[in-house]
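Asker: Give me a model of this one.
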Amino acid sequence: MVPMRTILRTAALTAVALMTATACGGGEGSTAGGEGPAPADADLTVVTGVYPLEWLAQEVGGEGVAVLQLTEPGMEPHDLELTGRQIGELTEADLAFYVSGLQPAVDEAVEQEASDRALDVADVVELHPVGEGGHDHGDDDGHGHEDEHGHDEDGHGHEDEDGHAEEEAQGDGHDHGDFDPHFWLDVDLMATTAQALGERLGELNPDAADEYTANAEAVSADLEAIGREYEEGLASCERNEVVVGHTAFSYLTEHYGLEQVGVSGVDPDSEPSPTQIADIADFVREHGVTTIFTEPLMPEATAQTIAAETGASVEVLDPLEGVTDDSPGDDYPSIMRGNLEALRTALSCS
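Answerer: Take a look at the predicted model:
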């Protein structure tokens, strides 16, 4: 009788071969944008589930590493469900590069098929607890303001004068567990991850270890340059409130001393209640906010409604969960720089 593991690996090899023959243009299970070697020709194969990790793996891995992306372009990465072919890719990959808590389907598949060949970013950097670095307006009866807007020194909510219990922020509407996985919006954490990835690839392919190290150092230098641009560009601004629909920007706002304000407790694809819309509109008027940020992968209806009520404009702030035609750039560095310009305009930075 043929062992089940052998059957699975044979099926996986067949799936990867089919994928290699048919993939193109960054689609499901393809090398991003058609770049890089096919898995059969590569020194190593790395599977990722979200764009920033795909970009990082390509930059650190270089020409000899095939990077397979599990999320199709234009698809909300949190909602990813894996096909049999994609599970086969994970089974045969040299490395599964992921951040736990972002994509439950990937977490489960890695645990079952690639636990001994995985690099979890949560083991490399310290992820923020959900709700840290911002607040939401997801409670129909109360406000989720932090610090001067209602939190005590310990960060816990309390009852306001009307007897409404203020609550902690509840994240971005997706079940990420206890930690926010959107670490890639902090360039310092991305640089730390690049170094860890270079080390792991060097362990897997010692002959190219020096190349991976050099690539990781180059990526870190590029990220450091972006960080300097943010520090200088956001050093003097008239406002610091960043109003978003999907509270995915805590790493960015906390790093640069900004305040993230979200229509929170609401999935990016769902509609908030009239009370939530009124609550955020009041905040916008009270603080003189001029811009409501939406995202390439989420509906604009809520942002447009709030803008119509307050006179604010609607602009894109990209959480870098994927690259689309509406992104303010075509890769990680250009999108981060596009986000900086959007923030500078919205916050009236000099």
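Asker: all contacts plus neighbour counts: C-alpha atoms, from now on.
Answerer: Noted.
Asker: Next, count neighbours for Pro104.
Answerer: Pro104 sits with 17 neighbouring residues when counted by other Cα atoms under 10 Å.
Asker: wait, what's in contact with it?
Answerer: Going by Cα atoms under 8 Å, 6 or more residues apart in numbering, Pro104 touches His78.
Asker: Now name the helix or strand holding the residue nearest to Trp184 when sequence neighbours are not counted.
Answerer: Once flanking residues are discounted, Trp184 sits nearest to Met190: 5.5 Å by Cα to Cα, 6 or more residues apart in numbering. Element membership for Met190 (DSSP states H and E) is helix 187-204.
Asker: for that helix, packing partners?
Answerer: helix 51-61, helix 209-233 (3 or more Cα pairs under 8 Å, 6 or more residues apart in numbering; DSSP states H and E).
Asker: One more, so I can put them side by side:
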Amino acid sequence: MSRNLIPLSVAATLLGGTAMADVPSVAADIAPVHSLVARVMQGVGEPSLIVAPGASPHEYSLRPSEAAALQEADLVFWIGPDLTPWMADAIDTLTSDANVTELLEVDGATVLPFRENALFEAHAHDDHADGDDHDDHDDHDHEEHADGDDHDEHDHEEHAEEAGHDDHDHEDHAEADGHEGHDHGEHDSHAWLSPDNGAVWLNAIAAQLSAADPDNAGAYFANAAAGREELATLSAEINAILDPVRDRNFIVFHDAYQYFETAFDFPASGAISVSDASDPSPARIAEIQARVAEQGVTCVLSEPQFSPGIVAAVMEGSEANTGVLDPLGSDLEPGQDLYGNVLRSLATALADCL
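Answerer: Coordinates of the predicted model:
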């Protein structure tokens, strides 16, 4: 595999005391993951972003430059096929020599099961308290929410089978369970919305980079440690933003936020759609409308890429406010600050709407 080798004249220099010789070529799938990798690589190099900002990660056609970035990568960091099923095939085809890290499989990460129902009860995820080998977190009892330690064998969506994962048969599973035709794996893939996962992943990213580039291991681990401190400060800031509105109820457009809800003990009342890849059924919309009326829901939240028509239908006859949540940071500049800004923006949008 080709590498982006740095000229000797540059390799001989130092940037902030960090050697720049033969820095690995690194690719990351979505902007929040790219942001964490960029934080760890600060002062050493820059990762490539595969999924363009604003694009849906579930279905995506690689641009030539993005395919080239994967082909040249020494390391690839991605959430996994539950989020980007098409990328499994791209990785198999383009990155045969790369070290690939699937972040949902990283030891210590919290992985939550999908919620299929339109309506959520407070802390409904506690029903899945089967326990696993994930690390304990001092501030959040996430170990109660992980659904077993066998998630490396979970059933990915039908696209994963096309990508060469012959043992996955989620399509049959979905039909048997009566799902509404949406495609997803067994676990909720929006795990980057937990800052605890972000902290775990910073360490995992530093470890992989250090193994590939031991000369800069000190810089990678120092950056990861600084990033974890920043996330701890951010979590305290977000809790302060949310504290004044914790007694209010809200509805989200699609069920993407339970990691954020769990991390900050701020549960949604329901989701209009189970997935951003499918439209809600009339029955599901009716359930949400009833919940808005019954609970006096204060806020119904949409997302940038969706038509406001469905949200307007849900809100009909109510006095609920509306706002916009953006779990990918579509309007934010990619880079090391994006991850924190995504989480901060979610908290601010919620507080402003509620």
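Asker: What residue in structure 2 is paired with the residue nearest to Trp184 of structure 1?
Answerer: With TM-score structural alignment as the criterion, Met190 of structure 1 lines up with Gly198 in structure 2.
Asker: circling back to that earlier point, how near is the residue nearest to Trp184 of structure 1 to Ile226 of structure 1?
Answerer: 11 Å (Cα to Cα, to the nearest Å).
Asker: out of the two, which sits in the more crowded spot?
Answerer: Neighbours per residue, other Cα under 10 Å: of Met190 of structure 1 and Ile226, the larger number sits with Met190, 22 against 18.
Asker: Surely the more buried one is in contact with His182?
Answerer: No - the pair Met190 of structure 1 and His182 does not pass the contact test of Cα atoms under 8 Å, sitting 10.5 Å apart.
Asker: check contacts around the residue nearest to the spatial centre of structure 1.
Answerer: Central residue of structure 1 (Cα atoms, centre = their mean): His182, 3.9 Å from the mean position. Counting by Cα under 8 Å, 6+ apart, His182 of structure 1 touches Ala248, Phe249, Tyr251, Pro319.
Asker: try 6 Å
Answerer: Contacts for His182 of structure 1 (Cα atoms under 6 Å, 6 or more residues apart in numbering) come out as none.
Asker: So it versus His246 of structure 1, what's the distance?
Answerer: The value you get for His182 of structure 1 to His246 of structure 1, if Cα to Cα is used, is 12 Å.
Asker: before we move on, what about Phe179 of structure 1?
Answerer: For Phe179 of structure 1 relative to His246 of structure 1 (Cα to Cα), the value is 15 Å.
Asker: Which residue of the two possesses the greater neighbour count?
Answerer: Comparing Phe179 of structure 1 with His246 by other Cα under 10 Å, the one with more neighbours is His246, at 26 against 20.
Asker: count of neighbours near the aligned partner of Arg344 of structure 1 in structure 2?
Answerer: Residue pairing (TM-score structural alignment): Arg344 of structure 1 is matched to Ala351 of structure 2. For Ala351 of structure 2, the count of nearby residues is 19 (other Cα under 10 Å).
Asker: Equivalent analysis for Gly43 of structure 2, please.
Answerer: By other Cα under 10 Å, 19 other residues sit near Gly43 of structure 2.
Asker: excluding its backbone neighbours, what's nearest His254 of structure 2?
Answerer: That would be Ser273: by Cα to Cα, 6+ apart, it lies 4.5 Å from His254 of structure 2.
Asker: can you tell me how far that neighbour sits from His182 of structure 2?
Answerer: 10 Å.
Asker: The two - which one has more neighbours?
Answerer: Ranked by neighbour count (other Cα under 10 Å), Ser273 of structure 2 and His182 place Ser273 first, with 25 against 17.
Asker: And that one, what's its match in structure 1?
Answerer: In structure 1, Ser273 of structure 2 lands on Ser264 (TM-score structural alignment).
Asker: Using just helix, strand and coil, how would you label its match?
Answerer: What DSSP: H, G, I helix; E, B strand; the rest coil gives for Ser264 of structure 1 is coil.
Asker: Would you agree it is in contact with Asp136?
Answerer: Yes - Ser264 of structure 1 is within contact range of Asp136, at 4.6 Å (criterion: Cα atoms under 6 Å).
Asker: mind listing the helices in the stretch 51-200 of structure 1 by residue range?
Answerer: 51-61, 84-92, 104-113, 187-204 (DSSP state H, counting those that start in this stretch).
Asker: Now the ones you listed in JSON lines, please, with extra columns for distance to Thr71 of structure 1.
Answerer: Converted to JSON lines, the helices of the stretch 51-200 of structure 1 look like this (distance: least, Cα to Cα, whole Å):
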{"stretch": "helix 51-61", "distance to Thr71 of structure 1": "8"}
{"stretch": "helix 84-92", "distance to Thr71 of structure 1": "10"}
{"stretch": "helix 104-113", "distance to Thr71 of structure 1": "10"}
{"stretch": "helix 187-204", "distance to Thr71 of structure 1": "20"}
